[in-house]
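Novice: Here's a sequence, model it:
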Amino acid sequence: MILPDQAALFVDGRYTLQAAAQVDAALFTCRHLLDDPAPRWLETVLPPGARLGYDPWQLTPDARERLHRTGDPRGVVLVACPVNPIDLLWADRPAPPASLARPHPTAWAGRDSTAKRAEIAALLQARGQAAVVLASPDSVAWLLNIRGADVPHTPLALARAVLHADASVDLFLAESRVSPLLVEHLGPQVRRHDPEALGGLLDTLGERGKVVRVDRSRTPAWIHDRLEEAGAGLVVAEDPCLLPKACKNATELAGARAAHRRDGLAVTRFLHWLAETAPRGGLTEMAAADALAGFRAQDPSLVDLSFPTISAAGPNAAIVHYRATPATDRLLEPGQIYLVDSGGQYPDGTTDITRTIAIGPAVPGVRRCFTLVLRGHIALARARFPKGTTGSQLDSLARQFLWAEGLDYDHGTGHGVGSFLGVHEGPARLNRTGNGIALVPGMILSNEPGVYRENAFGIRIENLMAVQEITPTPEGATRPFLGFETLTLAPLDRSLIEVGQLRPGERAWVDAYHARVREAHAPHLEASARAWLEAATAPL
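Specialist: The predicted model follows:
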């Protein structure tokens, strides 16, 4: 938020330490996005009758409504800016994406685009809706089985689309980015337009009095307002691609398991290398991240990392989304712990894993904290819950042991993960606030509790899990029950576990998990790495 005489940056708990270190305090004050949200701050700094500008392409109708409610009692007016002033100042702005969009084969997607379009179109027909605007590129990617290279580490083509009740689609993607192969893949029911033509189609829908579905939480205000001004009948409802995209089909789940086995093998090789290399000294965060990327690159199916690797030693690990730079690059030194959060993009799946490793002998206080985090991770991984349970109802399972010791972490416990799409995907998540979305079989979510001490250390343990039905149904159950299948396969650092703190069931879980890791990877490792893995996964 930028005002004539002051400005503020709003971040959640993942970025508070980074913001304090990287933002010029003389220009911006840093505020907590949830504890001190922007609307509350505006109430204290905007004078009555102020005009607050916004970019209608960067703000959703829901976000705008929250600001409007803040300013309305004092006559504050929200003004849509035809040009974002930052665009006028951005002299070295990169060129727009120019790569070709490409088909995502049914062999990986599990369902062809025709079937997906028919399913969503039938939903529109049943509800009397003529069309839905798909403003999110990930929804377009899922619906049409296309991928791209427009976003770093996320295989998206920056496209928008309108799906009609007859299952036809208007796709807004520059013709220069459409290959003959993609034309054949899309078929005759998908009409292609340059992105600038979107406004004209919205006008046509309005002029014909069509009922159009819009997700106010994911659609730019510009699109919503253009439809409204053109006379369309707007139906506010969630993007109909969100839930089916999140519920992976059998092919996507099989692909996720295969991708995680390969990815876990790369991480296991890296952990063996780290155990040999770090004690010699001289290893930095950036060098370790490069080495991990090299182990992943040995898999010819790797397309990209799924996000920039978080390679953090000692106090840097307390910065939740830390990114090593030449200015911050630390040595991995004895007595420290090292946190590495990383993932890969493969055509059959997206991975995300965090491991915390002791460099040399582990400090007892750190071992205690690691074990509390591990117990919460295990509690969530072992959870059984009735159908209809939401992520917010499960979040405290991962925090309970930390809470008992007066500890907590200021981020969610888990986020959804796409299938060769975004490493962060909705609509389900595991956090305290929640959004009322029930967990459904096929969803893939992260399990990543942690604990952080500023200027000291950070600990996080992350595996990905798939929601699955519990079969057979527990005796006496009054409705179906669900649980989790852990997909990620890489060793935990046994030296950080205080075995005496674990209950028998928790200890059994670690041993069973490590047995799975050993069974998956030992046959593919050379002798020295196999011997290391046998020791790293030995029963507690």
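Novice: make it CA atoms for all contacts and neighbour counts henceforth
Specialist: Will do.
Novice: Okay, residue 380 and residue 341: tell me how far apart.
Specialist: Distance check for residue 380 against residue 341: by Cα to Cα, to the nearest Å, it reads 19 Å.
Novice: how about the nearest residue in space to residue 539 that is not next to it in sequence, what does it touch?
Specialist: Distances taken as Cα to Cα, 6 or more residues apart in numbering put residue 511 closest to residue 539, at 5.2 Å, once the chain neighbours are dropped. With contacts defined as Cα atoms under 8 Å, 6 or more residues apart in numbering, residue 511 is in contact with 537-540.
Novice: same thing with residue 19?
Specialist: By Cα under 8 Å, 6+ apart, residue 19 lies in contact with 11, 30.
Novice: residue contacts, the closest residue in space to residue 189 that isn't next to it in sequence?
Specialist: Distances taken as Cα to Cα, 6+ apart place residue 168 nearest to residue 189, at 4.8 Å, with adjacent residues excluded. By Cα under 8 Å, 6+ apart, the residues touching residue 168 are 117, 189-191.
Novice: Would you map the helices across the stretch 251-400 of the chain?
Specialist: Taking DSSP state H, counting those that start in this stretch, the helices of the stretch 251-400 of the chain run over residues 285-297, 364-381, 391-404.
Novice: can you pick the most crowded of the contacts of residue 168?
Specialist: Compared across the contacts of residue 168, residue 117 has the highest neighbour count, 22 neighbours, by other Cα atoms under 10 Å.
Novice: please give me the structure for this one as well, since I'd like to look at both together:
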Amino acid sequence: MKKNYEYLCALRKVMKEQGIDACIISGTDPHQSELPPHHWRGREWLTGFESENGTNGTVVVTQDEALCWTDSRYFIQAESQLADTGFKMMKEDGPEAVDLIDWVTEHTNSGQTVGIDGMTFSVSYAQRLQQELNDNGVKLNTDFTPFDIIYPDRPERPKNKLFVHDEKIVGQDVDSKIEAVLKEVKGELANAILISALDDLAWVTNLRAAGDINFSPIYVGFLYLDEKGSRVLFIDEEKLSKEVEQHLDKYHITTAPYDSVKDFVSKLSKDTRLLLDPQKTARGIYDHVGCTPVFGGDGVAKLKSIKNQTMISNLETAMEKDGVALTRFFMMVEKEYPGGKLTEVGLGKALRALRLSDPSCVDESFSPILGWNAHGAIVHYEATEETDVAIVGDGLLLVDSGGQYIYGTTDITRTVALGTPTQEQCHDFTLVMKGHIALSNAVFPAGTTGHQLDVLARQFLWKEGKAYYHGTGHGVGYFINCHEGPQNIRLNINPTPLEPGMITSNEPGLYLEGRYGIRCENLIVTEKYETTEFGEFLHFHPMTLFPFDLRLFETSIMSAEEIKWVNDYHTLVRERLTPLLTADEAAWLAEKTKELK
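Specialist: From the prediction side, this is the model:
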């Protein structure tokens, strides 16, 4: 058995000592972050199911069972990493899905106690859990913090310095953002707000940090705002430089210790109506609120999702820089591939170096996914020294990567053939691209949601009995998180409409376990198309600038409109990138963007 089994035994001992019959451990932090700092990644340490990109997983442990729930993106990875740990993988989506809370209620009895760390579960999740448990006479303890005992080498909370994100690049100052947020607060019949989500916090304050969160320049803290003018940033003071202190003073934002937030909300005046987003606020904070809580959407995510023209223009600059780095990367791949010395890990390091050679690129936006053949079928594959393979023979290389530029966040996936592709690979690639093109070409009335458009990307795969089970598109931040809401494009119903200024990914795929994976991703911005007697219509414009592999298109199953889209897009790529390239690079790009017939 792996070392993780010892950790599991230690956890069960603590549970027994504290009267906990079952515990639930999340994979997040007090801010409900997708990528929590390592201080809060105890679930990964406990189970061994981990990744630099973070993993979606929630654990349930009893004295007899140890289960780890995850979604379809991670099934293959979880099965492998959980082997010999004492943990069993459970599927949270797909035909074999089991609801975690249903499982817990079915496996606990009246009078027993379930333990959670309330600071790592949202109010909404904990409320549903508590209701289900109460119905069965089971108690919920929200102060169960076993990692304080069993995790002796737990990393400290991040203490990285903050820096100001220049308002000339952002296009909006902090005062106007706070004014917009408080307008949303008033609309929810509240007079104060506690902002917990770290990307929302970074957006409102125009502050960033390098290193708090892997691959995202956001920082750890909370922000309280109210209509009386109080503005309090809860943060570890070691993180503040003189420049940042001056920035905070300029906008009348005071500071308080990070750990004082619970005491602060417990002492708010009774006439305070504190707006809390139940999906973003930790149950452990809510339990201390001494005023009237108001549950509702805080509006910050919506404000953040709509990029102004300054941001969009700057993001175009970031895309050009990204396109140059990718051109140099794939040129290198083609040149070195015949020598048989390329590896997945080596390619990841090379791509990172090329991006970071531009001074405006602070970091990657996630750990790159470089999957050769069978590894490409693992949706969130991460090459390590243990899994690394050489890029030899014929096959498909899937490269999903991105950069955190001060001008914006990029995220792109390309699948390329090395050697000679098979007819089946070309056919599958073209099915995926037909879906990508259909979504790219969509024209739709204002008010349309991503859920209503999602089928456009899946239709051609479905017609042949094929499918992918991840979302087609996610929102993308502006030098914040690579993944952001509230909009998305996926099968699940999401009431948020797509609006002008929203940046969203378009990334259909197909994955044949043990063989190869295909994903084709651009970032697209929603724009106004036209206004007619029937109302306003919108469409998408591609932001990403890099060609798709012409060798993989099966033109016999493509329409004239689809072929035209590819040629028009490649013309755009060539026109935007060529002035930034050397003569050799420009010649290579010209070959990769030649007319598809």
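Novice: Please identify the residue in the second structure that aligns with the residue nearest to residue 189 of the first structure.
Specialist: By TM-score structural alignment, residue 168 of the first structure lines up with residue 230 in the second structure.
Novice: and what of residue 298 of the first structure?
Specialist: Match for residue 298 of the first structure (TM-score structural alignment): residue 357.
Novice: measure its match to residue 328 of the second structure for me?
Specialist: Note on residue 357 of the second structure: its distance to residue 328 of the second structure, by Cα to Cα, is 12 Å.
Novice: Looking only at neighbour counts, state which of those two leads.
Specialist: More neighbours surround residue 328 than the other of residue 357 of the second structure and residue 328, with 18 against 12 (other Cα under 10 Å).
Novice: Surely the more buried one is in contact with residue 588?
Specialist: No: contact criterion Cα atoms under 8 Å: residue 328 of the second structure and residue 588 do not qualify, at 9.6 Å.
Novice: Need the counterpart of residue 466 of the second structure in the first structure.
Specialist: In the first structure, the residue matched to residue 466 of the second structure (TM-score structural alignment) is residue 407.
Novice: Tell me which residues touch its match, please.
Specialist: residue 451.
Novice: Quickly find the element holding it.
Specialist: Secondary structure from DSSP states H and E places residue 407 of the first structure outside every helix and strand.
Novice: Now which residue in the second structure aligns to residue 233 of the first structure?
Specialist: Aligned counterpart of residue 233 of the first structure in the second structure: residue 292 (TM-score structural alignment).
Novice: Skipping its backbone neighbours, what lies nearest its match in space?
Specialist: residue 273 (4.9 Å).
Novice: counterpart of the one you found in the first structure?
Specialist: Taking TM-score structural alignment, the alignment pairs residue 273 of the second structure with residue 211 from the first structure.
Novice: got the contact list for that match?
Specialist: Counting by Cα under 8 Å, 6+ apart, residue 211 of the first structure has contacts 128-131, 232-235.
Novice: What's the ChimeraX line that selects buried ones from these?
Specialist: In ChimeraX syntax, the buried subset of the contacts of residue 211 of the first structure is picked out as below (16 or more other Cα atoms under 10 Å):
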select :129,130,131,232,233,234,235
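Novice: Now for the contacts of residue 211 of the first structure: which two are most distant?
Specialist: Across the contacts of residue 211 of the first structure, the longest distance by Cα to Cα is 13.3 Å; it joins 128 and 232.
Novice: wouldn't residue 300 of the second structure be in contact with residue 200 here?
Specialist: Yes: judged on Cα under 8 Å, residue 300 of the second structure makes contact with residue 200 at a distance of 6.2 Å.
Novice: Would you mind giving the residues in the first structure matched to stretch 481-490 of the second structure?
Specialist: Using TM-score structural alignment, stretch 481-490 of the second structure pairs with 422-431 in the first structure.
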